[in-house]
Structures are given as structure tokens and as C-alpha cells.
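Student: missing the sequence, but the structure's below:
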């Protein structure tokens, strides 16, 4: 009886010892919890904090005293090559067409109007056609001049202007070179006596028109008339300026 009890106690103690060893190996015992806490990594890591990382990055990109600044500071606008090229476009420089400003072409010669200051004007009656007078304008200037429209005639103190003969209107403005002449014909009176208000004029003013109708083209001319004067009536009319004498007297 005593021997059986001793065996039972021995078996029970062996079992408890085995259980304690097992608990120690699989980490479920109190001794295991204490050992685990000493071997587990602590919360203090060597990883840089965000503030430390920002300092490192800024330090690596900050300009140094010898480097002359960052890329933006040293890469400003290249005004030497990207600015306006005043060397080629300034006064006296070459232009796109290869001419210089100082030697640029002034264009075609400017033409002036023929008038009493650059011409001599004569007025003389002709035998054919009847009752006609021929006005001749000679260019006495140093350059060409133009005669526009028709002469504006005024005998003495007359208060009306003779009308132009529309059939004589030329295709273009009549130009006169220096030393050359142009002409206009004047119908003084009706050959059949149908005109009225006939009178004799002793003084004649020949007016010149500008580039627009009835505008002034410059000083008038005062040609000499025959001593006996020139007879005219209400049919008084004048041709447009013509390049030739024949055209001026043919209408």
C-alpha cells in the first residue's frame, strides 16, 4: 500500500516537471514572458525624423559660397543673345531689303502742278476754226509738271465761269516735261450769232486746278491779249488740257 502511494507521487511529480518544461519552451509561462521582454526590439530606432530629413535635404541643395548660387540664381535670362539686336536694326544699319536707312531710295520723283509760277502762258485767237482762241502753256521749271482738268478762264471782271467741253476730256492727266508745251482751245462765241450778252474782254486770267475738281493748283497766269481785245458771248466754253494743238482745236 505504501509502495503504491510512493509510485503515484513520483509519477505525479514527473508529470508536473514535464509540464513546466513544456510551458517554458512554448512561451506560455511566466519565465517565458520575462525572457521575451528582454529580447524584443525597443521603440527607439535609428531612422531620421522628418525634421532631421528636411534639414539634410536643404543642406544638400542650399547654395555654397564658392558655387555662385543655385541653378535658378545662375540661370537668369540671357539678355546678351535673347534681347533685341540693336546692332543690326539701329539707324544706319542694314534693313531687310539690304539697303541702309541713310541710303534708302526716296521713291519716284514727286510731280508738281503746272501753274503761273513754273510756266509761261500765251493766249491768241486763231483763224480756224472760227471764233476760237488757243491757250499754250510751256513748262519753264526744272522738272515735269501736270495739268489737271481744264483751265478756269476769267475775262476782266466777269462773274461766271466758262464750262468745259466734255467731249475733249482726255484719258489721263496731261504732263509736261521741262521746255515742252500743252494746250487748251477756247470757243469764244457762236458762229451763227445765237449767243447773247456779247462783249469784248481786254484782260484774261487763266486759273489752274489741283488734284481735285475746282481746287486751286497754284498761282494763275495773266497772258497778254490783242490790243483790240477779244470778243466773247454766252456760248464761251473751253476744252480740257490737251497734249497736242490739233486736239485742243478739234471739237
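Tutor: The structure has been received and is ready for your questions. Just so it is clear, the model here is predicted, and its values are computed rather than measured. Residues are numbered from 1 along each chain as shown.

Student: rest of the way, CA atoms for contacts and neighbours
Tutor: Noted.

Student: got the residue ranges for the helices in the stretch 101-250 of the chain?
Tutor: With DSSP state H, counting those that start in this stretch, the ranges of helices along the stretch 101-250 of the chain come out as 245-248.

Student: which stretches of it form strands?
Tutor: For the stretch 101-250 of the chain, the strands defined by DSSP state E, counting those that start in this stretch occupy 112-113, 119-126, 132-139, 145-155, 163-164, 174-176, 181-187, 199-201, 204-209, 230-232, 237-238.

Student: does anything pack onto the last one? Which helices or strands?
Tutor: Under the contact definition 3 or more Cα pairs under 8 Å, 6 or more residues apart in numbering; DSSP states H and E, strand 237-238 sits against strand 163-164, strand 181-187.

Student: try the third one
Tutor: Using 3+ Cα pairs under 8 Å, 6+ apart, the elements in contact with strand 132-139 are strand 119-126, strand 181-187.

Student: most packed of those?
Tutor: strand 181-187 (a mean of 25; mean count of other Cα atoms under 10 Å).

Student: save the helices and strands packed on strand 132-139 as TSV, and put in distance to residue 213 too.
Tutor: As requested, the helices and strands packed on strand 132-139 are exported to TSV (distance: least, Cα to Cα, whole Å):
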stretch	distance to residue 213
strand 119-126	21
strand 181-187	17
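
Student: comparison target below:
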């Protein structure tokens, strides 16, 4: 074979190899690459399943809504205090926790509780029954100052987690005041909720520890 023929044969061999590499022979690099890289659809069907979303935990709500009818009345004896009642008007048991959050008129701060009256139990209020909290409106020894007349009271219930001191969601109760007003001074306090009216009043009576 002449040198010219050798050059032609070499050129034809190179061309044949090039065609094979480009897929002309049906088993080239491009085909292998296509097989090695799965499509997005294949990834979605053969890949691991997506993790299930976390369940949504609802925010605790007042189980009785507006079923607790809140009223306030002045106590005849001892002087200088009032009684708050929360009557269950529903057909199921309602619970009250901690102490009532009381605000008079435009006050931003709530009335401080008589801490000695605290209990560890939730108060279960059966249908038609009531829970009680006594309000020390004025200090018997005059240590609360001149005081003032208030014409409005808002009452909010405490959420079950007492450590957070959060109120239950919803609008506060706005009970009418006896004779349209109450006289309160700087020593105004409220007890925790209790089952018994007389027991609540003991914490603000003459024998009670003076509010600090």
C-alpha cells in the first residue's frame, strides 16, 4: 500500500471513531450521560418521600367562652371590700385558674393579688354554680391613701399556665359596679378564685394580713 493510501485509511479510521463517539453507533457517551442523569420527574418518583408536616397545635382557648357570668357587689361586712362572682351559665363544667385580672377605669396595670390566698388547684365550676374572689377595695387602717371613685371594672380570666401569667383570649367581662361606682385606694387587692364565698372574704376581713 502506498503512503497516499495509508493516509486515506488513517483518515477514514479517525472519522469512524468520531462518529462512534458522537452516538452514531447507538452506544455513545451522550446516551450514557443521559442515562446517568435522571430527569426531575424520575427524581420525584424514585427519590425519598417528603417528610410529613408537623401537626398544628391549636392555641388553648377558654373552654367556656362567655358562659361565665361575672358580677360584683359590695360587701356589707366587713367594710372596705367587694365580692366578685363568676357563675357558670353553660351545661358543662368550666374551670377558672389563678386570680382574676382586674382593671379599674383606664388603669393599665392589673390589681395585685393577695398571694397568701393562692391555691394549687383549678377551680371547677359546675353548671349553675359559681367561683368567688374577694376584692379589698380600701385598707382599714387608712394606709392606702385618699383613694378615688371608679366607675368601670374589666375582668379577665387567667390562662391555665400560671407561671406565664397570660390572660385567656377574648374580650374581658365588664360587670356593673354596685351603685355605679366603687371607692378604691392604693392598697386595692384581689384574692385568688375560690369555691366558697365566706372563705374568700376571710382573706380581706379584719383578721387578714394587711396588704403590703
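Tutor: Looks like it arrived, so ask away. Every value quoted in this text rests on a predicted model; they were computed, and no experiment measured them.

Student: TM-score for the pair, please.
Tutor: Remark: TM-score between the superposed chains equals 0.62 [TM-score structural alignment, normalised by the length of structure 2]; 141 aligned residues with a Cα RMSD of 1.9 Å.

Student: re the thing from before, quick one: which of the helices and strands packed on strand 132-139 of structure 1 is nearest residue 113 of structure 1?
Tutor: Closest of these to residue 113 of structure 1 is strand 119-126, at 10.2 Å (criterion: Cα to Cα).

Student: mean shift of that closest one relative to structure 2?
Tutor: Strand 119-126 of structure 1 differs from its equivalent in structure 2 by a mean of 0.7 Å after superposition (mean Cα distance after the TM-score superposition for structure 1).

Student: nearest to residue 114 of structure 1, of the helices and strands packed on strand 237-238 of structure 1?
Tutor: Of all those, strand 181-187 comes closest under Cα to Cα, at 10.3 Å.

Student: and that closest one, which stretch of structure 2?
Tutor: Residues 130-136 of structure 2 are matched to strand 181-187 of structure 1 when aligned by TM-score structural alignment.

Student: apart from its chain neighbours, what residue comes closest to the aligned residue in structure 1 for residue 89 of structure 2?
Tutor: The equivalent of residue 89 of structure 2 in structure 1 is residue 140 (alignment by TM-score structural alignment). Among residues not flanking residue 140 of structure 1 along the chain, residue 119 sits closest, at 4.9 Å (Cα to Cα, 6 or more residues apart in numbering).

Student: which residue in structure 2 lines up with that neighbour?
Tutor: Using TM-score structural alignment, the partner of residue 119 of structure 1 in structure 2 is residue 68.

Student: now do residue 217 of structure 1
Tutor: By TM-score structural alignment, residue 217 of structure 1 lines up with residue 168.

Student: roughly how far does its match sit from residue 201 of structure 2?
Tutor: Remark: distance between residue 168 of structure 2 and residue 201 of structure 2 (Cα to Cα, to the nearest Å) = 25 Å.

Student: just residue 174 of structure 2 next, same as before
Tutor: For residue 174 of structure 2, the distance to residue 201 of structure 2 - Cα to Cα - is 22 Å.

Student: more neighbours, the two?
Tutor: Under the criterion of other Cα atoms under 10 Å, the comparison of residue 174 of structure 2 against residue 201 puts residue 201 first, with 24 against 17.

Student: contacting residues around that one?
Tutor: Shown here is residue 201 of structure 2, whose contacts under the criterion Cα atoms under 8 Å, 6 or more residues apart in numbering are 83, 133-134.
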